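Chemist: Structural data only, the sequence is not supplied:
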């Protein structure tokens, strides 16, 4: 007999925006977000909404539902801002706090789905989730249904996997010299945040792209993120038809930076929608 109460049946009506066939960028900011608390720079004080950047996350609108990539601390605000009422599955690039610490926000969706939320991640991320969110995996009897998230942990590696009616291809990236993360490709669109090195074996997975979303933190070098110059160089080597840069700090003003970038490249912004091809 289960120690926990069963989930209720799915709600018949969920108010949500349909993003099928699109990649929606929920957040495009660095780990501190933009504006940065207490920062008086021109970008942090800007009234341009494209200079307002929540922590990095995206949703792939797949044929059978919404695949969320990462669960940042801003997740609830991001979903409300974009009219997203349900997430059908989650995949993780890595386990850093700005990409993980909103995971409890998916607790709502187990009621909409009528089952545990599928979580696709590498074994090391699985281990970190079980440590940080140990209460989600407790064998103690719940006081009530919904007191903790119901998660179905599914390990992935570098082989393509199928979810929500689509094939998703993981892409190995380096986030500094000793930390590995994943990018994800669906069709001819790839999302590659939190990286400053693309391993030799990953370039082939980035060929033939219509759209690339790539890390570009700031103008000057960083030990674990591409600078703008480094990101441009990598993007030119990949040769996507269009490149958007993400994980952006307050050192990059949206309009001024775009004016300095090569043709076919620009800064992403929160709420940007990209067709999946």
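Modeler: Nice, I can see it. Just so we're clear, the structure is a prediction, and the values are computed from it rather than from any experiment.
Chemist: okay, CA-based contacts and neighbour counts for the rest of this
Modeler: OK.
Chemist: longest strand anywhere in the chain?
Modeler: Scanning the chain for the longest strand, with DSSP state E as the assignment, gives strand 166-174.
Chemist: Show me what that strand is packed up against.
Modeler: Contacts defined by 3 or more C-alpha pairs under 8 Å, 6 or more residues apart in numbering; DSSP states H and E place strand 166-174 against strand 161-163, strand 180-186.
Chemist: another structure for you, compare them:
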């Protein structure tokens, strides 16, 4: 199974528009971050978790010609607003499978009503096939996926575990019973927004404490803001089994 980090930034990306912060002015390509998303591939299957405002650019960068579906973690703009850019896939493949909580599906219907419209549908609009997630395990082709409930302040967000890989974004707290789903991992991806505390995201200290508790073989930090610091400097501070993810990083599990 190959994981590609399509984007590792927070909602504004790095650089932030108009910012003079030193990280935003960095020339290091690892300090430039599109909005957060990953692509998971095995055999001939390819799924994307979240499609934010940079989805089109991410698909072009990686020369993606087909996807088997999109898993949504939650309905915030930086995780869903690229849905319209599934059009080229739809025209080649037909309806795109979309996996999401009922609440997220309802949010998608409000923002993309023309995608879900059944009568007098605009001929250039894409279509999706919705699979609503309840929190129970489900199957993608030949792999079981275990949803993991986390809280983004008070908003329920899905993380996902496939085999020995798990992806968590926009988490602040994780209940004890959900942490049990994250034991025995080879790779954990988890958000670490910045150094200072935040009301709805893990900061670096909290993310490292979570990793220490869950004990994956390796962990990668994502959903990173410019306030975390320069990539190379932060990476040098981390425990030996913890890494800063960066855009276009590929790992195999």
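Modeler: Now that the structure is in, tell me what you want to look at. Since this is a predicted model, take the numbers as computed values, not measurements.
Chemist: returning to that earlier point: pipe the helices and strands packed on strand 166-174 of the first structure into JSON lines and attach mean neighbour count per row.
Modeler: Below are those laid out as JSON lines (neighbours: other C-alpha atoms under 10 Å):
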{"stretch": "strand 161-163", "mean neighbour count": "14"}
{"stretch": "strand 180-186", "mean neighbour count": "21"}
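Chemist: Arrange the ones you listed in a markdown table, one row each, with distance to residue 107 of the first structure as further columns.
Modeler: Below are those laid out as a markdown table (distance: least, C-alpha to C-alpha, whole Å):
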| stretch | distance to residue 107 of the first structure |
| --- | --- |
| strand 161-163 | 20 |
| strand 180-186 | 24 |
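Chemist: closest to residue 200 of the first structure out of those strands?
Modeler: Closest of those to residue 200 of the first structure is strand 180-186, at 13.7 Å (criterion: C-alpha to C-alpha).
Chemist: Provide the aligned range in the second structure for the closest one.
Modeler: On the basis of TM-score structural alignment, strand 180-186 of the first structure is assigned to residues 156-162 in the second structure.
Chemist: Any chance you could list what contacts that stretch?
Modeler: 72-74, 143-151, 166-171, 181-182 (C-alpha atoms under 8 Å, 6 or more residues apart in numbering).
Chemist: hmm, try it at 6 Å
Modeler: Stretch 156-162 of the second structure is contacted by residues 73-74, 145-151, 166-168 when judged by C-alpha atoms under 6 Å, 6 or more residues apart in numbering.
Chemist: Stretch 218-230 of the first structure too?
Modeler: With C-alpha under 6 Å, 6+ apart as the contact definition, stretch 218-230 of the first structure has outside contacts at 175-176, 194-196, 216-217, 249, 251.
Chemist: closest to residue 21 of the first structure among these?
Modeler: Among the contacts of stretch 218-230 of the first structure, and counting by C-alpha to C-alpha, the member closest to residue 21 of the first structure is residue 194, at 24.3 Å.
Chemist: can I assume the closest one sits in a helix?
Modeler: No - the assignment for residue 194 of the first structure, made by DSSP: H, G, I helix; E, B strand; the rest coil, is coil rather than a helix.
Chemist: what number of residues lie near it?
Modeler: 28 (other C-alpha atoms under 10 Å).
Chemist: what lines up against residue 231 of the second structure once you look at the first structure?
Modeler: In the first structure, residue 231 of the second structure lands on residue 254 (TM-score structural alignment).
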